[in-house]
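1. Predicted model and sequence below, questions to follow.
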Amino acid sequence: MTKTTIDAQVSPTRHLGVLSKMEVNRLLDQSRGSVFRLYRQCSLAVLNYGDTSDNAQEVMDRYEKFDIQVTSKERGIKLNVTNAPATAFVDGTMIKGVNEHLFSVLRDIVFSHDSIIENPKFDLSKSDDTTDAVFHILRNADVLHPETNPQLIVCWGGHSISRLEYDYTKRVGYELGLRALDICTGCGPGAMKGPMKGASVGHSKQRITTGQYLGLTEPGIIAAESPNPIVNELVIMPDIEKRLEAFVRTGHGIIVFPGGVGTAEEILYILGILLHPENKGIPYPLVFTAPETSKDYFTQIDEFIGATLGAKAQALYEIVVDDPAHVATIMQEGMTKVRKYRKEHSDAYYYNWLLKIDREFQEPFMPTHENMRNLPIHKDQENHKLAATLRKMFSGIVAGNVKEEGLKAIAEHGNFEIKGDKEIMDRMDKMLASFVDQKRMKIEADTYVPCYTLVK
């Protein structure tokens, strides 16, 4: 009979292998403290790699007996895991990539809590301090590479996509890899895995052995989007807003594949930033791309952007249908412009310090029923501020679809009510209905019940 869970003691193979006695004691203290539940949840998500569920609560319930404890061994640490998903092991030994991700969780959860959130030197109500905090988390994870030219391409898209769409993301990733470009995604399956898989083949053909496959996630989404095994650098940011800022600060260009409301949230985030007057002229190549059979997704997105944010926002991106090589060429040419601009303005290649990100894009949005109901969804405001509001709305729907706290809130209090200008609500209704029709809202699309009600 095949085991479904395994007990094991695990040693670090990459992260946290050499620690001082003080660092070990701090980890032991933290693992028994208030951050333990968060640490346990993220660790389970990593060990549950390959699972097809996008329901965070269902995963936690299925492995309710799972436990993980940090133990001290000769000035180092080991992890004792009990009732862990057996898929993370081969012949009783943990898969090396899963091991690396597991210790990345420990590194980031403890560092973020101890050195950022609880550190009085960081005032996270201030924009500059938030940007510094994001930088410190990434630097601590050793994912910033100052010796390289701009070449990191962020790829966004859905974790639940069709096989044809997945194959298309691999084709685009392959063309990027042939051009020596690296990949950064949200680290999960679907459109987050495909570009990495394709790029790994392209890199191999070009004999590139140092390819970066950076995965950025956050505690609220990691259980629904467990890290895929191609990710060779995993970072868990404290919340969705810092995760999004990490994407745009470290990335040099962005490619968006078809997805659902989470992808729409990411699109509104980058458009809102690029629409800010202080960011005018900063080169940031942005491409929306899909196979021919899926172009309707971006048709709906483009129409919604035009109706809400206008032609100025539409001019910030290019839509490419069924042409992976052209997408990669746009990015390759964009890297030349990014490098030239960064060099002329003395900005780092590895972290975009010059990009202006307002507080409304940085402050964590709590998707409570009250906050969702009070979102100012109207055109009587600057476009970049409207984009920030729409981003929060989509973030709330994502929470209601897949995040543990959102699922609980909907179960207890019913649907989120979303109010706004009638024109915007009509456009929103049409776009969200198209996502449902295209089965893009959840993996269990046939049984999808909306977690929101649009009030016109």
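-> Now that the structure is in, tell me what you want to look at. This is a predicted model, so every value here is computed, not measured.
2. going forward, measure contacts and count neighbours with C-alpha atoms only.
-> Noted.
3. Count the neighbours of residue 147 for me.
-> A count of nearby residues for residue 147, using other C-alpha atoms under 10 Å, gives 8.
4. quick one: secondary structure of it?
-> Secondary structure, DSSP: H, G, I helix; E, B strand; the rest coil: residue 147 is coil.
5. another one to put next to it:
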Amino acid sequence: MQTELKIPILPRRIVSQQFSDADIERLAQGLADPENRMVEIIGALINVHKNDVCDTREIRVKFKDMQIELAPVNGHINLLCSRVPRDCLYDGRNVIWQSVEHISAVIRDIIFAPKHSCDGDDCRSTNIKKFVEHSGLMYRGERGLVMFTWGGHQVPLDEYNFAKELGYWTALFMPDMENITGCGVGVMKAPFKGAQVAYGKQNSFERFGHRDFIGFSEKKILAAEAPNELVTQLLTFPTIEERMEAFIRASHRGKVHPGGAGTVEEILTMLALLSMPDNKGIPYEFDLVEMGGGVYFKELVEYLDICFGDALDGLYNVHVGTARAYANYVAYQTQHLNTRYLWNDDLVFDPRIQEPFEVTFESMEGLDLSRDQEAFSLLINLRRFFSGVVHLTVKDPDMLDSWGDDRPLIKGDKNILAATDQLVRKLAKQGRIHPSKSNKPAYRIE
């Protein structure tokens, strides 16, 4: 069954307090542009059962009949959505209010994104900063510790509960802190759930003002990993590279829980950044955190050792134990950390970290996973390999299916290829990678 739905667009999230005629025209054009995928994205945002969806094709099929047009009412602008599946609405008639907030935030970031002030490698970081400023995230006075959390979308219950407990203890010890996650479910939701309880116990909202639950997403992944309902500040970046740079620059430190190919991609990106000589001496703690008895990061470190030997030593910390012990460790270290400024301009990003990797059959076959290169270059190529796996299994699985039984041949060092293939297969076996229709990997090695 289908119904009609009116969704108010919130000017305070997008432009100012009122839309001009030019804004309305820009909005109409942006909604109609197929490159923006607004029907698919809005469908994912209003789908109350978003936890059940991890494939953009499911959203595309479910909302294939939905149409969206602008409907001005008494000076306000609404989205008039027709042919909306009733089962995506919590009562068959309405959306939850947080979905309304998220839709306006997505319109701001996709249709009303600030224009790039310049081109070239030197300007990429400046443009990302302007993008974040445009959201209003950076203009809220003093902050305490801001920590990003990376980890899996699909995780076992015990891992979810550990991430939630860790969010609780860190917010209890540091009630002025805030979290940034990938905004979806699993590990991306758990820290917010834990912190929400801790903030209440510490009267954090009264003592320190509003505490944001910050979610960073990306245009191509949003429909498969729609934001959870706790996110109060949603930003949707044009590319995964811009999203990851913003994660790092908008945080004072970072931690990672177990996850899939996307989590490995993020870890490799961070290690590439920290390995740069220009960033030596800049304080930035990067922690791989797991509950006691876990072996995920032990096995990942073994993989890194096969690929890099001791070249990455000292760039990360592994914590396996209780959530309270890790939270106590972070709280102690934060006493000596300057958290006054939210945006870290000191870190230097090599253009190879920032350049978008366009996934194609040819670009995957062009990756070099040999040892005949510096560690930084191998980190970049491995990161692009895992980015390709994410793209083909989450963002655009139709591309993978279009190749039939053929797969791009990945070339490189025999031991690195074997270890990488073993890691991917292990993640798939653990349910951390979305399976393809043929249940074959997104690549082949010889």
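-> Received it, and whenever you're ready, just let me know what you need. Everything numeric in this text was worked out from a predicted model, so none of it was measured.
6. The longest strand along the first structure vs the second structure, average offset?
-> Ordering each strand of the first structure by length in residues (DSSP state E) puts strand 76-85 first. With mean C-alpha distance after the TM-score superposition for the first structure, strand 76-85 of the first structure departs from the second structure by a mean of 2.4 Å once superposed.
7. List the contacts of that strand.
-> Strand 76-85 of the first structure is touched from outside by 4-12, 16-21, 24, 44, 47-48, 63, 65-72, with contacts defined as C-alpha atoms under 8 Å, 6 or more residues apart in numbering.
8. Just the buried ones from these, in PyMOL syntax?
-> Buried subset of these, written as a PyMOL selection, criterion 16 or more other C-alpha atoms under 10 Å:
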select buried, resi 5+6+7+8+10+11+12+16+24+44+47+48+66+67+68+70+71
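9. which ones are touching the residue nearest the centre of the first structure?
-> Nearest to the geometric centre of the first structure sits residue 186, at 3.4 Å (C-alpha atoms, centre = their mean). By C-alpha under 8 Å, 6+ apart, residue 186 of the first structure lies in contact with 155-156, 192, 215-217.
10. how does it look with 10 Å?
-> 154-159, 192-193, 214-218, 221-222, 225-228, 231, 234-235, 243-244, 247 (C-alpha atoms under 10 Å, 6 or more residues apart in numbering).
11. can you count the residues close to the closest residue to residue 48 of the first structure other than its chain neighbours?
-> Leaving aside its sequence neighbours, residue 48 of the first structure sits nearest to residue 85 (C-alpha to C-alpha, 6 or more residues apart in numbering; 5.7 Å). The local packing of residue 85 of the first structure (other C-alpha under 10 Å) involves 23 other residues.
12. What's the separation between residue 85 of the first structure and residue 159 of the first structure?
-> Residue 85 of the first structure sits at a distance of 21 Å from residue 159 of the first structure (criterion: C-alpha to C-alpha, to the nearest Å).
13. Residue 169 is in contact with residue 185 of the first structure, correct?
-> No. Residue 185 of the first structure is beyond contact range of residue 169, at 11.7 Å (criterion: C-alpha atoms under 10 Å).
14. Between the two, tell me which one has more neighbours.
-> Each of residue 185 of the first structure and residue 169 has its neighbours counted (other C-alpha under 10 Å); residue 169 has more, 31 against 28.
15. what do we get in the second structure for the more buried one?
-> Aligning on TM-score structural alignment places residue 169 of the first structure opposite residue 163 in the second structure.
16. and that match, how far is that from residue 54 of the second structure?
-> To residue 54 of the second structure, residue 163 of the second structure is 20 Å away according to C-alpha to C-alpha.
17. helix, strand or coil for residue 227 of the first structure?
-> With three-state DSSP as the basis, residue 227 of the first structure sits in coil.
18. wait, what's in contact with the closest residue to residue 316 of the second structure other than its chain neighbours?
-> If you skip the residues right next to it in sequence, residue 316 of the second structure has residue 286 as its closest partner in space, 5.1 Å away by C-alpha to C-alpha, 6+ apart. The neighbourhood of residue 286 of the second structure, defined by C-alpha under 10 Å, 6+ apart, consists of 147-148, 252-256, 267, 270-271, 274, 314-318.
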